[in-house]
Each structure stands twice: as C-alpha cells, then as structure tokens.
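Q: 3D model of this:
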Amino acid sequence: MYTANNIADFFLGRYAAEGKITPMKLIKLVYIAHGWYLGLTGKALIDENPEAWKYGPVIPSVYHSYKHFKNSPIRCEHDSEVTTGSEIIDKFLDRIWKVYGKYTGTQLSAKTHMPGTPWDITWNDLKDRNRSSLQILETDIKEHYQQLASKNANG
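A: So this is what the prediction gives:
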C-alpha cells in the first residue's frame, strides 16, 4: 500500500511534462487508480480513505499538497523515471494514465459524479445511511470498480 502522495508523485513525475495536470485532475487520477486497483485486486492501493466533497471524490492529502496551484497546471521537478518500486504497480499506473490521462480534471470529475458512483452514493444518500462521515466506503468503491471491470470484460 502506498500513500496517496506517492501515487500523485508517480503521475506527476512521469506525465506532468506531457500533459497539463491540474490539482483536480491529479486528485481524480489517484482516486480512479485506487478504485480500479481495489476493484481488480480487492486490495487498497493507497492508505487513505477518499472523501465525498461537493465537487466529487477527494483525496485530502493530495488536495492539501497541491491546492496552491488552484486551477493551474502543477509545475514540478520530478524525474520522469519516477517509480513506485514495483514494476507491476508502475505498469498498472501507466495503464491508468493511458486510459484517463487524456481527460481534463473537469471531465474526470464528471465521470466520478455519475449516478450510482461511490461519490454519488455517499454524497446524496448520506442521510439515508445515518453516517456522520463523508468518507467514501471502501466497499462502495470496490463494488463500483468490480462492476465496471465486469462490463468491460463482457463487451
């Protein structure tokens, strides 16, 4: 398991030079990577629970690390050879970038806001669950990405 900022550093190190990664895009990429990893392996990728905020799922530590960039691309001095230390995880994250890196933060946000997503369930059904926290349940994330994997596998 990695810190959310470890995963953020990976995306920034490898891809900040070729694409405009704003804080919103980075947060959504880390969230989506965590979701897919959880859905495919049953294991958490990051050691932090995503939260449902007004504008979508947020990884608080990543938000606080990069919020000073506001809506601007993140400027960083990472090495493009950055690695997680695991070839399997590196390839997995490269695949996430290949599929989702072409989208803007706003487009990724729209994907995570769709009806039935873990954010939607948490944000809109909070009162029905009698939950005091806006943490998105790991079980909701896992189930959602397992369903996406099943749909992708079946056509």
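Q: when you work out contacts or count neighbours from here on, use the C-alpha atoms and nothing else.
A: Will do.
Q: which residues of this protein fall in strands?
A: For the chain, the strands defined by DSSP state E occupy 51-53, 56-58.
Q: which helices and strands sit right next to the lengthiest helix in the chain?
A: Scanning the chain for the longest helix, with DSSP state H as the assignment, gives helix 23-41. Using 3 or more CA pairs under 8 Å, 6 or more residues apart in numbering; DSSP states H and E, the elements in contact with helix 23-41 are helix 4-15, strand 56-58, helix 60-66, helix 87-100, helix 105-112, helix 138-153.
Q: got TSV for the strands of the chain, with distance to H34 and mean neighbour count too?
A: As requested, those are exported to TSV (distance: least, CA to CA, whole Å; neighbours: other CA atoms under 10 Å):
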stretch	distance to H34	mean neighbour count
strand 51-53	13	20
strand 56-58	12	24
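Q: can I get those strands in CSV with distance to M1?
A: Putting the strands of the chain into CSV (distance: least, CA to CA, whole Å) gives the following:
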stretch, distance to M1
strand 51-53, 18
strand 56-58, 18
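Q: any idea which of those gets closest to S150?
A: Among the strands of the chain, the nearest to S150 by CA to CA is strand 56-58 (22.3 Å).
Q: list the buried residues for stretch 95-102?
A: Using 16 or more other CA atoms under 10 Å as the test for burial, stretch 95-102 gives I96, W97, Y100, G101.
Q: and those residues, which is closest to N49?
A: I96 (19.3 Å).
Q: to compare with the earlier structure, here is another sequence to fold:
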Amino acid sequence: MSYPAKVIANAFLEKAQKTGEQLTPMKLQKLIYYAHGWYLAIQGKPLIDEYLEAWNYGPVVNSVYIEFRCFGSAPITKLATQYDQVRAQYIVPMPFEHDHELHNLVDSIWQNYGQYSALELSEMTHYKGAPWDTVKSDNPTMRNVQIPNEVIESYFSDLLRPVHAV
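A: The predicted model follows:
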C-alpha cells in the first residue's frame, strides 16, 4: 500500500518534534526520497503514491513542495494538510498508526540520514549514478523531470547487495 507523500512528511515532522529537531523543506524532501528509495528496494513497491521529480537541488515531491514552500529555508512549524472531500474540510493526514514496519523504516531513515544537513543530503542525492543524476544526465535541458520508480528501486537495490571482494 502506498501512502500520500504528506503522510510520510508528517511522520518525519512528528519524529523531528519528538526529538527536538527542526526540519526545513529541503531536508524533509530528502528524507522522503530516502524512505521511498529504501522502501522500493526492500518491499518492491512504492512508499508514496506520487512520483519524485529531478529538481535543481535533488529529488522533490511536488505536493510536499507546494505545502511547505512558504517556509523557504526556515524550519517547518506545522504539519501538512490535505482536503478531505467526505468531510468537506482540510485535515492533517496522520502517519500510519498500525504499520509497525513503516514506523521502523521512518526510524531507520531518521537515524541514518537525520544527522545530515539539508545541503549534505542534497549533495548525496547528486552522486554520480544516483537516480537524480541519471535523470538529469538523460534530460539536461529539462526541468522537474519525473524520476521513474524503476530507476530509484534499481539504485537502492544495488546498495543492498553485498560487495564481494575479487
């Protein structure tokens, strides 16, 4: 089951709040990217129900960008919202309450990537051969090109494979 990207965003925002950390929009985007990538590699299916796009500073989920662009490079001080057509109002999409596997993934991404700054995470997404680099190299004059899940899954799956000495 894929989740709306804003649900995953809120999971990281809640994690940051619990640990007394602050998240900028750029750092949040990169954490979502890494969670999505590792989930694809481990589960073989997408974590989020949207595509990532190759923007200048790395992978971006457009709906999360739109939600938090008002913060610029400042820390985010609210949770993401989405319109609930049944209730005819905006609600805060809450993280996956009963999916312990997903909680573990968010915890793991937070532990492994949360220590890096937004700029460091952005630089990491630009590594040669990474999904962002692959898409930008294939489409040098285009902006905001979709990064196919197959490219992301292949890259992160390769990272899972043990390196064998020759």
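Q: tm score of chain vs chain?
A: After superposition, the two chains reach a TM-score (TM-score structural alignment, normalised by the length of structure 1) of 0.87; 148 aligned residues with a CA RMSD of 2.2 Å.
Q: how near is the residue positioned nearest the centre of structure 2 to V106 of structure 2?
A: By CA atoms, centre = their mean, structure 2 has its centre lying nearest to I32, at 1.4 Å. Counting by CA to CA, to the nearest Å, the gap between I32 of structure 2 and V106 of structure 2 amounts to 9 Å.
Q: one more: I152 of structure 2?
A: Distance from I152 of structure 2 to V106 of structure 2, by CA to CA: 18 Å.
Q: now swap in W132 of structure 2 and tell me
A: 21 Å.
Q: ok, now Y127 of structure 2?
A: 23 Å.
Q: which residues are in contact with stretch 45-64 of structure 1?
A: Here stretch 45-64 of structure 1 makes contact (CA atoms under 8 Å, 6 or more residues apart in numbering) with 1-5, 7-8, 23, 26-28, 30-31, 33-34, 37-38, 109, 112-113, 119, 122-123, 134-138.
Q: measure it end to end?
A: Stretch 45-64 of structure 1 has an end-to-end distance of 19 Å (criterion: CA to CA).
Q: what range does it cover in structure 2?
A: Mapping stretch 45-64 of structure 1 onto structure 2 (TM-score structural alignment) gives residues 47-66.
Q: next: stretch 134-148 of structure 1.
A: Against structure 2, stretch 134-148 of structure 1 falls on residues 145-159 (TM-score structural alignment).
Q: cool, stretch 22-34 of structure 1 as well?
A: Against structure 2, stretch 22-34 of structure 1 falls on residues 24-36 (TM-score structural alignment).
Q: what residue in structure 2 is paired with D120 of structure 1?
A: Alignment note (TM-score structural alignment): D120 of structure 1 maps to D133 of structure 2.
Q: pretty sure its match sits against S122.
A: No - D133 of structure 2 is not in contact with S122 according to CA atoms under 8 Å; the separation is 11.4 Å.
Q: residues in contact with K67 of structure 1?
A: If you count contacts by CA under 8 Å, 6+ apart, then K67 of structure 1 has P23 around it.
Q: I136 of structure 1 versus that one, what's the distance?
A: Taken as CA to CA, the span from K67 of structure 1 to I136 of structure 1 is 21 Å.
Q: next one: K28 of structure 1
A: 14 Å.
Q: quick one: which of the two has more around it?
A: K28 (26 against 21; other CA atoms under 10 Å).
Q: isn't the more buried one up against G105?
A: Yes - with contacts counted by CA under 8 Å, K28 of structure 1 reaches G105, the gap being 6.9 Å.
Q: before we move on, back to that, so how much does the longest helix of structure 1 differ from structure 2 once superposed?
A: Superposing on structure 2 and averaging over aligned pairs (mean CA distance after the TM-score superposition for structure 1), helix 23-41 of structure 1 comes out at 0.5 Å.
Q: list the contacts of the closest residue to E51 of structure 1 other than its chain neighbours.
A: Of all residues not flanking E51 of structure 1 in the chain, Q135 sits nearest, at 4.2 Å (CA to CA, 6 or more residues apart in numbering). Taking CA under 8 Å, 6+ apart, we find Q135 of structure 1 in contact with N49, P50, E51, A52, T122.
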